[in-house]
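> Got a sequence here, can you build the structure:
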Amino acid sequence: MLRGFALVAAVAFLCRHFLSEEEDVILQPGKSTVMSWIRERELSFIERLTANILKAGPMPKHVAFIMDGNRRFAQKAHVQRQEGHSQGFEKLAETLRLCLNLGIHEVTVYAFSIENFKRSKEEVDGLMELARQKFSRLLTEHENLERHGVCIRVLGDLTLLPIDLQQLIAKAVVATKAHNKCFLNVCFAYTSRHEIANAVKEMAWGVEQGLIKPSDVSEVLLGECLYSSNSPNPDLLIRTSGEVRLSDFLLWQTSYSCLVFQSVLWPEYSFWNLCEAVLQYQLSYRSLQKAGDLHREGQALQQMEADRCCVAELLQHRGNGKPMDAQSRQKELLNYTASREERVHCFLNALQHKRDTVFSDLSSQAVVA
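From the prediction side, this is the model:
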């Protein structure tokens, strides 16, 4: 216990010390730079020391970021908004490297909300062009991404995007699909409400196709129909810029995540800000784990009760008039549960195949400049 408090105190001291001495981000308007998806950056001695101290405690495996503050940063630096967004991408590349240095192998970022389409046409067009540049750049960095084993996933409604951007995104996703060392999930043309509504539609499609029964629909199945179904839920969600809200991001997935709101603007985010957030996660780790475990136990009990109700209904319809002994009823329950699980498994495979086909078809149509 004392050792744990000593580690926490040491990291807290380092974070406080270095957060007060961060380097300013210096912009040079007009100077173009090549923006890589993964920036090669070695930690300093003091950063390595801090990372090792943090790793002595429980570490998040999956971190989500709401990268807020690009426009305010541009205003503060007296540059165009587009330059603020470009600096935000640069910071994403740097932060991905920092996460890898801390042993965090999955990152999800809120890159573009469906609500962002309500911004001025000039800004939206600029963001679409920035996305074209970045995904085109990603395709030229395939060897670097392969070396690091980075798998890129894009979560959202791609049909809302220009067709050429859809094709570029699909090509990037397909090109990195086999990589499995670390994962970057880019939420683009995304809101959580849209994602949940889409998951409901997918389950309705499954029922229409005869793949599942209406009685198979459950909270667990809905979660497995989300865009993010291939990823574990985030352990830690970080929002920058001082805003204390989720802005329709991963509402379903973050019910039992540690939420950290930091005042720093995203382009100014640093190793020490990340350490501070991880430290907050460690301090709340036990309570979050307990709450999550209780929720999963509740889900399992609900599913068992739902299966029992379905079996009782089946037996009633069968109606031979003879009461069934407990052992026979248990056997019926086990058989029903096994058949339901098989149906759900086949449905989820069909759903994944449908989604993969969309990306594959778009990828084959892509033209890379």
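
> all contacts plus neighbour counts: C-alpha atoms, from now on.
Will do.

> give the contact list for the nearest residue to residue 232 once chain neighbours are set aside.
Of all residues not flanking residue 232 in the chain, residue 62 sits nearest, at 7.4 Å (C-alpha to C-alpha, 6 or more residues apart in numbering). Shown in contact with residue 62 (C-alpha atoms under 8 Å, 6 or more residues apart in numbering): 104, 105, 106, 107, 108, 232, 233, 234, 235, 236.

> what helices or strands is the longest helix seen in the chain leaning on?
Secondary structure of the chain per DSSP state H: the longest helix is helix 326-365. If contacts are counted by 3 or more C-alpha pairs under 8 Å, 6 or more residues apart in numbering; DSSP states H and E, helix 326-365 sits against helix 163-176, helix 285-318.

> if we can go back for a sec, please report the distance of the residue nearest to residue 232 from residue 311.
Here the criterion is C-alpha to C-alpha, to the nearest Å. By it, residue 62 lies 39 Å from residue 311.

> can you pull out the helices in the chain?
Taking DSSP H, the helices of the chain run over residues 2-19, 45-55, 70-77, 81-101, 121-140, 142-148, 163-176, 192-208, 219-224, 271-283, 285-318, 326-365.

> For the comparison step, fold the sequence that follows:
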Amino acid sequence: MSWFKQTKRSFVESVCINVLKCGPIPRHVAFIMDGNRRYARKSAVSTIDGHKQGFERMTQMLEWCLDLGVDEVTVYAFAIDNFKRSDEEVNNLMDFANELFHKLLQDKDNLNETGKAIRFFGDLTLLRPDIQQLVAEVELSTQNNTQKVLNIAISYSSRHEITNALQELQTCVQNDIIKESDITESLISQFLYSNHSSEPDLLIRTSGEVRLSDFLLWQTNYSVIAFANVLWPEFTIWDLFSAIIYYQRNCSFSETAKHKHQLRLKSIEDKQTQEEWMASDDIDLDLFIANKRERLTKCLQYLENKRLNQLKSLAKSTLITTKT
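Purely as a prediction, here's the structure:
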């Protein structure tokens, strides 16, 4: 049950990959892996077996993405709303997750040798304690890797993520780390779970549904979105190729829109800084800007330390549990 496999591509697949790589390849691809339960009903197997088939398809997808040269992949593994499912299904999924993350942790030497980082997006406190501990160890053990990145959105909701970011920023204001006027769109982005990631260039959703289901709503503003009319366990390399071709046909417009937004955002923030300086008692603009940057640096360091300490605390609990 390996997460990262190495399978030889067929001649035709290899040719298609090389042709696609002549065009732009998305640096970051996100997946809404929908359809496991419908696949289980369609195949007359248990729901958990449908999810297991979905995991096997995910490992193949990661392999295909590596072959194409994709640097970062984000998968929607478990939404906060999924906790509303039956106790039996949730418990089975958590047991399966325990098994998978144990395997991932056992492969940490290989992950480090190949430079693969595993990150988790979501409210880890909502997970079962044993899962909390495992994901903390996995993320800590690969945190310095930069070659390839797999983000696993688990116990995740985009609205919850944005709300949490704003609450953290409010705490920084209350503790006099930053001023309320320091809060900008750019700073909010850096307080999301994805603060160390680039925004997805391509988002793929399977199962024929054409909605985002509260997934990366902030981050996918300028992403190319491809909908595949297949259940996730039936997703093939040809479906991925089709999505890449769709991306290549539309990415120019997406990149142009993103660039214009970034220029507009910088202009707005520069104007805001100028207005704040004029309304302040500071005489020197450069000093005003330097003080603001220092506040923002402390603010981001506060967040980084808090998240790192949370992971270390959970990982320590894992070691204690293991020894016991």
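
> re the thing from before, let me know the angle separating the longest helix of structure 1 from helix 192-208.
Computed by axes from the mean of the first three to the mean of the last three C-alpha atoms, to 10 degrees, the angle separating helix 326-365 of structure 1 from helix 192-208 equals 110 degrees.

> Which positions within helix 326-365 of structure 1 qualify as buried?
Within helix 326-365 of structure 1, the residues that count as buried by 16 or more other C-alpha atoms under 10 Å are 329, 332-333, 336-337, 340, 343-344, 347-348, 351, 359-360, 362-363.

> thinking again about what came up before, out of the helices of structure 1, which comes closest to residue 38 of structure 1?
Ranking the helices of structure 1 by proximity to residue 38 of structure 1 (C-alpha to C-alpha) places helix 81-101 first, at 5.0 Å.

> in structure 2, what residues pair with the closest one?
Mapping helix 81-101 of structure 1 onto structure 2 (TM-score structural alignment) gives residues 47-67.

> Against structure 1, what's the mean shift for that stretch, could you check?
Its aligned residues in structure 1 lie a mean 0.7 Å from stretch 47-67 of structure 2 after superposition (mean C-alpha distance after the TM-score superposition for structure 1).

> Contacts only, for residue 247 of structure 2.
So residue 247 of structure 2 contacts 26, 202, 224, 225, 226 (C-alpha under 8 Å, 6+ apart).

> Quick one: map it onto structure 1.
By TM-score structural alignment, residue 247 of structure 2 lines up with residue 281.

> same thing with residue 292 of structure 2?
Using TM-score structural alignment, the partner of residue 292 of structure 2 in structure 1 is residue 340.

> Likewise for residue 261 of structure 2?
Counting by TM-score structural alignment, residue 261 of structure 2 lines up with residue 295 in structure 1.

> So residue 244 of structure 2 sits against residue 23, correct?
No: at 9.5 Å, residue 244 of structure 2 does not count as touching residue 23 under the criterion of C-alpha atoms under 8 Å.

> neighbour count winner among the two?
residue 244 (25 against 13; other C-alpha atoms under 10 Å).

> show me the contacts for the more buried one.
Here residue 244 of structure 2 is in contact with 20, 25, 26 (C-alpha under 8 Å, 6+ apart).

> Can you tell me the residue that sits opposite residue 106 of structure 2 in structure 1?
Per TM-score structural alignment, the equivalent position to residue 106 of structure 2 in structure 1 is residue 140.

> Relative to residue 166 of structure 1, how far out is that match?
Distance from residue 140 of structure 1 to residue 166 of structure 1, counting by C-alpha to C-alpha: 17 Å.

> Next: residue 350 of structure 1.
22 Å.

> about what we covered before: return the most buried member of the helices and strands packed on helix 326-365 of structure 1.
Mean neighbour counts were taken over those using mean count of other C-alpha atoms under 10 Å, and the top value, a mean of 22, falls to helix 163-176.

> what span of structure 2 lines up against that one?
Using TM-score structural alignment, helix 163-176 of structure 1 pairs with 129-142 in structure 2.

> Please state the offset of that stretch from the chain centre?
From the chain centre to the centre of stretch 129-142 of structure 2 is a distance of 16 Å (C-alpha atoms, centre = their mean, to the nearest Å).

> Give me the contact list for that stretch.
Contacts of stretch 129-142 of structure 2 (C-alpha under 8 Å, 6+ apart): 94, 97-98, 101-102, 104-105, 108, 111-112, 116-120, 124-125, 311-312, 314-315, 317-318.

> now swap in stretch 138-158 of structure 1 and tell me
Outside stretch 138-158 of structure 1, the residues that touch it by C-alpha under 8 Å, 6+ apart are 36-38, 166, 169, 171-173, 175-191, 195, 227-228.

> Is it possible to mark the buried ones in those residues?
The neighbour count (16+ other C-alpha under 10 Å) marks 36-38, 166, 169, 171-173, 175-176, 179, 182-191, 195, 227-228 as buried among the contacts of stretch 138-158 of structure 1.

> residue in structure 1 matching residue 192 of structure 2?
So residue 192 of structure 2 corresponds to residue 226, using TM-score structural alignment.

> so how many other residues sit close to the closest residue to the match of residue 292 of structure 2 other than its chain neighbours?
Once flanking residues are discounted, residue 340 of structure 1 sits nearest to residue 216: 6.8 Å by C-alpha to C-alpha, 6+ apart. Residues contacting residue 216 of structure 1 under the criterion other C-alpha under 10 Å number 20.

> aligned partner of residue 216 of structure 1 in structure 2?
So residue 216 of structure 1 corresponds to residue 182, using TM-score structural alignment.

> Pull up the gap between its match and residue 296 of structure 2, please.
In terms of C-alpha to C-alpha, residue 182 of structure 2 sits 8 Å off from residue 296 of structure 2.

> ok now do the alignment partner in structure 2 of residue 110 of structure 1, which residues does it touch?
In structure 2, the residue matched to residue 110 of structure 1 (TM-score structural alignment) is residue 76. With contacts defined as C-alpha under 8 Å, 6+ apart, the neighbours of residue 76 of structure 2 are 30, 31, 32, 33, 152, 153, 154, 156, 215.

> how deep is the third one tucked in, by neighbour count?
Burial of residue 32 of structure 2 is recorded as 22 neighbouring residues (other C-alpha under 10 Å).

> Please name the spatially closest residue to it (chain neighbours excluded).
Closest to residue 32 of structure 2 by C-alpha to C-alpha, 6+ apart is residue 205, at 4.7 Å.
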